[in-house]
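Trainee: got a structure for you, letters missing:
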């Protein structure tokens, strides 16, 4: 899809670094799409390095690192926002994209830029507002954080229609729009019929992904021909390898490491499994369906409710329940492989081109909101102005 871009309206993306992560992947995917369509795109970052940097190699994207560099750590995003505000004051941009919850702390200094310099601010909500791990005071605190950091922005983008009404209630003075997660590449190969009995999972080898649950569930399968491949790298590799050995699965479970693209592993799979304890929208579910592979997933993301409603597409199981995970995998492997084109068509709305165009329309649409009374210049970024207390 050719975007209707306006080169004279430069766009700035605020990014901590090029670390592995869904938020970073989406931001860089959009940066590449916009720049290749003729849009002037700047990425202002704390550190211009990380394993996802190749996603924009060869694309006409300008990368600007904060003076002195800002390493990812506690408080680093607020400092990144202060540095970005100084940069945007010196080099005004028409609009500014804040990718995901992690980067919200960068918003206040940018929001306080003076009228005529302040860019239009579009921020992204990258994880559910309500989730099992966020109850009571944690839930109230998250909503307070939303009100404090997102007040005065122009648009908040949710990744699903289910999230939009709740976000709009919390931020009644902010425009809230839903745009499907841009995670299916344009022009990707047509899916093929699944064969064999290989189960694939993917993600960082960290506790959140619950690969210990997946390996334990796989051990319960009464299927000697089944194989499990977990694509990814991370700090839990030693524990996972020890579990595989303890269960005697060395010949049936592989951990091949990080892969820049998941599609080759999906093409070789019969089934994809997401075992996480919590996720944002979980782009990998849409990517698996686009490859024509059914999915078994824990109830860790809104994507399960939106994408796995049809039994042919997959199943949703409780979080942290290896027995239920094993039963679902066995059931899916026992069924005939579904029509891969049917699964792929279900996620067409997640194509990068259509999502990039939808974001472009928001970024280029209405003029930036005028700053509220009492704004401070970008160079006065040591503290946030006094806030009015808002009950959660």
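Mentor: Good, I have the coordinates. As the structure is a prediction and not an experimental result, all values here were calculated from the model.
Trainee: can we go C-alpha only for contacts and neighbour counts from here?
Mentor: Fine.
Trainee: for the stretch 1-150 of the chain, which segments are assigned as helices?
Mentor: Taking DSSP state H, counting those that start in this stretch as the criterion, the stretch 1-150 of the chain carries its helices at 22-36, 76-90, 107-111, 136-150.
Trainee: out of these, which is closest to residue 331?
Mentor: The closest of the helices of the stretch 1-150 of the chain to residue 331 is helix 22-36. By CA to CA, the value is 29.4 Å.
Trainee: other SSEs contacting that closest one?
Mentor: Helices and strands touching helix 22-36, by 3 or more CA pairs under 8 Å, 6 or more residues apart in numbering; DSSP states H and E, are strand 11-15, strand 41-45, strand 61-65, helix 352-364.
Trainee: quick one: it to strand 41-45, angle?
Mentor: Helix 22-36 and strand 41-45 are oriented at 150 degrees to each other (axes from the mean of the first three to the mean of the last three CA atoms, to 10 degrees).
Trainee: hold the first one in mind and look at this next one:
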């Protein structure tokens, strides 16, 4: 009985405290409504001084003209890069090497990070038909392909656009644990760069459209034919830095690479086979430099200089590119050496028994990116 009395007194105190808290809140609201606040907008609503987490700027900053001193200038290189680099990775690596969903998501996030570090322009997720545990389950295979594609696209998208461009997906349930790729186009609201990724929010009269580029103010562009909700690349004028209503122009996402050598994100596409990886190039001219990777390849030091426009680096799964080639009926090459312009071993001194695909990607890109840059000086 004594214990029961103590509990009753405790709950009574809790109830009284809750009532007192509610009373104080009501009193504060009444006092605040009577007080004239000089920080008000046209509707007499006080501005919030709290930090807007999505835009990383305060509401007070939004009420004032842009101040160039509030931005950190992002300097871009002066030399462009005329060529593109694409990589192809089989989705089957998620079947045999990763047993849990969160590990699969983290692995794909590391692939995206490697691609961003070395300036990859395109990632191709392909079906090499070398499945282990879900060999007889096409639905499970498609789920893994979709998981890899979804996470790659999510990681590539700038943070301030994800709510608008990345719909809710069960594959992104653990996306919060992913490391940010910190790519050049992942700009903060306090950074000023003449290029920014944005999403079309709607029409701007008859002259053009309004685009959200993550600056806290929508940018006006002249092109009015772009559908609402489309992702675009905006080039801002120097004067837009101090404008209340900045304006810019829509440009190709390739322009930062061509003009300044900056990889402005990567595209993601899906291929159903190894042959589709090679033939379904976005450019009608196709890839002009095909590179395969394997521990059975030649030394990367022996790679001869080659002038190219579109390089494709293909990685194999657990069983290697040889198995992927043997299971593709559309390819007539008898061995990978006949299919690729170069078949390379980028780590001939490896001490481990095997190198996983997600480990081979940064190793290969580290070796080849330096060569590509030297060839195109």
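Mentor: That came through, no problem. Because the structure is predicted, anything quoted here is derived from the model rather than measured.
Trainee: please state their TM-score.
Mentor: Remark: TM-score between the superposed chains equals 0.27 [TM-score structural alignment, normalised by the length of structure 2]; 151 aligned residues with a CA RMSD of 5.7 Å.
Trainee: can you add mean neighbour count and give the helices and strands packed on helix 22-36 of structure 1 back as JSON lines?
Mentor: Output for the helices and strands packed on helix 22-36 of structure 1, formatted as JSON lines (neighbours: other CA atoms under 10 Å):
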{"stretch": "strand 11-15", "mean neighbour count": "25"}
{"stretch": "strand 41-45", "mean neighbour count": "24"}
{"stretch": "strand 61-65", "mean neighbour count": "17"}
{"stretch": "helix 352-364", "mean neighbour count": "20"}
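Trainee: output these as TSV; include the columns distance to residue 266 of structure 1.
Mentor: Compiled in TSV, the helices and strands packed on helix 22-36 of structure 1 are given as follows (distance: least, CA to CA, whole Å):
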stretch	distance to residue 266 of structure 1
strand 11-15	29
strand 41-45	31
strand 61-65	30
helix 352-364	19
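Trainee: out of the ones you listed, nearest to residue 138 of structure 1?
Mentor: Proximity to residue 138 of structure 1 (CA to CA) singles out strand 11-15 among these, at 25.6 Å.
Trainee: what packs against the closest one?
Mentor: Applying 3+ CA pairs under 8 Å, 6+ apart, we find strand 11-15 of structure 1 packed against helix 22-36, strand 41-45, strand 95-98.
Trainee: 10 Å instead, please
Mentor: Packing partners of strand 11-15 of structure 1 (3 or more CA pairs under 10 Å, 6 or more residues apart in numbering; DSSP states H and E): helix 22-36, strand 41-45, strand 61-65, helix 76-90, strand 95-98, strand 120-125, helix 352-364.
Trainee: now the ones you listed as JSON lines including distance to residue 211 of structure 1?
Mentor: JSON lines is the format used below for those (distance: least, CA to CA, whole Å):
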{"stretch": "helix 22-36", "distance to residue 211 of structure 1": "18"}
{"stretch": "strand 41-45", "distance to residue 211 of structure 1": "31"}
{"stretch": "strand 61-65", "distance to residue 211 of structure 1": "35"}
{"stretch": "helix 76-90", "distance to residue 211 of structure 1": "29"}
{"stretch": "strand 95-98", "distance to residue 211 of structure 1": "30"}
{"stretch": "strand 120-125", "distance to residue 211 of structure 1": "26"}
{"stretch": "helix 352-364", "distance to residue 211 of structure 1": "29"}
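Trainee: circling back to that earlier point, mind checking the helices and strands packed on helix 22-36 of structure 1 for the one nearest to residue 199 of structure 1?
Mentor: The nearest among the helices and strands packed on helix 22-36 of structure 1, by CA to CA, is helix 352-364 at 26.3 Å.
Trainee: orientation of that closest one relative to helix 22-36 in degrees?
Mentor: Using the same axes, to 10 degrees: helix 352-364 of structure 1 against helix 22-36 is 80 degrees.
Trainee: report the angle between the axes of helix 352-364 of structure 1 and strand 11-15?
Mentor: Using the same axes, to 10 degrees: helix 352-364 of structure 1 against strand 11-15 is 110 degrees.
Trainee: which one of the helices and strands packed on strand 11-15 of structure 1 lies closest to residue 307 of structure 1?
Mentor: With respect to residue 307 of structure 1, and counting by CA to CA, the nearest of these is helix 352-364 at 16.9 Å.
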